[in-house]
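**Q** Dropping the sequence and predicted coords here.
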Amino acid sequence: MKVTAWNDGKKTYGIRVGIRNRDRFFNKSWRNIEVDIEGSIYQFKLTPGFWKHCPEFRDSVKPTIREWLEKYNLVGWPKRKPPRFELVQIDNNKFRLEKYKISL
């Protein structure tokens, strides 16, 4: 599925999956998901807002997503033009985040 980077305008970063992808690939019984980012597995909590109006998973304690974006110099994108990625479902609540035609 195609996804984009997300930022709250401050220090929190995440991956926006969008409502259609959320409804198609995510199960409301899941409290969290596991995401493989370049061979390392990270766990992300799915907040109650994920199921309402904020279909993104976010960095919580450790800035994993922000650090990954910084690695590729993708922090600070132009307004309404976030970097795009591919989120591949591996099994149930397990996914792999991949670079996809990185664009700013």
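**A** Now that the structure is in, tell me what you want to look at. Being a predicted model, the structure only gives us computed values, none of them experimental.

**Q** From now on I want contacts and neighbour counts done on CA atoms only, so please keep to that.
**A** OK.

**Q** those helices in this structure, which residues are they?
**A** 19-25, 64-71 (DSSP state H).

**Q** Mind putting the ones you listed into CSV with distance to Ile33?
**A** Below are the helices of the chain laid out as CSV (distance: least, Cα to Cα, whole Å):
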stretch, distance to Ile33
helix 19-25, 11
helix 64-71, 14
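
**Q** Glu56: which of these is closest?
**A** Glu56 lies closest to helix 19-25 among the helices of the chain, at 8.6 Å (Cα to Cα).

**Q** for comparison:
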Amino acid sequence: MVVTGWNNGAHSRHGAGYGFRVQTADRDAFFQKDWTSIQVELEGEEGTVDIALPGEAFWSENGAPLVSPAVGRWLRKNGLAPWARGNPPTFILDPIEGNRFRVRKAPRQRPAF
């Protein structure tokens, strides 16, 4: 599934306030309401990051982002944050098994001519 970078507007150097925005259709297809967190493998990093699911807000009509300072540090380390307003980077979030996922940078698309 394709997800986008998310930030609360603060762009902290320490990674706070960063995460991923999941489309509601993907949320409904790949996430389960009884999960309280997910485990995410970040491309190029060892181990996983535990990201808490924001409860009812995540399952609301508009959804809520998956937020973690570890994600923010990874974005900044890889030159993916901060980004220009309204132009967040895109990623591929692959389900692995259960509540475990892998995230990788989406390939850059060539402009259409």
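**A** Arrived safely. Not measured: the values here are computed from a predicted model.

**Q** check contacts around the residue lying closest to Gly9 of structure 2 once chain neighbours are set aside.
**A** Distances taken as Cα to Cα, 6 or more residues apart in numbering place Gly17 nearest to Gly9 of structure 2, at 7.6 Å, with adjacent residues excluded. Neighbouring residues of Gly17 of structure 2 by Cα atoms under 8 Å, 6 or more residues apart in numbering: Asn7, Asn8, Gly9, Ala10, His11, Val67, Ser68, Pro69, Gly72.

**Q** which position in structure 1 aligns with the last one?
**A** In structure 1, Gly72 of structure 2 lines up with Arg66, judged by TM-score structural alignment.

**Q** nearest spatial neighbour of its match, skipping sequence neighbours?
**A** Per Cα to Cα, 6+ apart, closest to Arg66 of structure 1 is Tyr13, 5.6 Å.

**Q** In contact with the one you found, which residues?
**A** Ala5, Trp6, Asn7, Arg58, Asp59, Pro63, Ile65, Arg66.

**Q** From the residues you listed, keep the buried residues only.
**A** By neighbour count, with 16 or more other Cα atoms under 10 Å, the contacts of Tyr13 of structure 1 hold Ala5, Trp6, Asn7, Arg58, Asp59, Ile65, Arg66 as buried.

**Q** Between these, which sits nearest Lys45 of structure 1?
**A** Looking across the buried ones among the contacts of Tyr13 of structure 1 and measuring by Cα to Cα, the closest to Lys45 of structure 1 is Arg58, at 7.7 Å.
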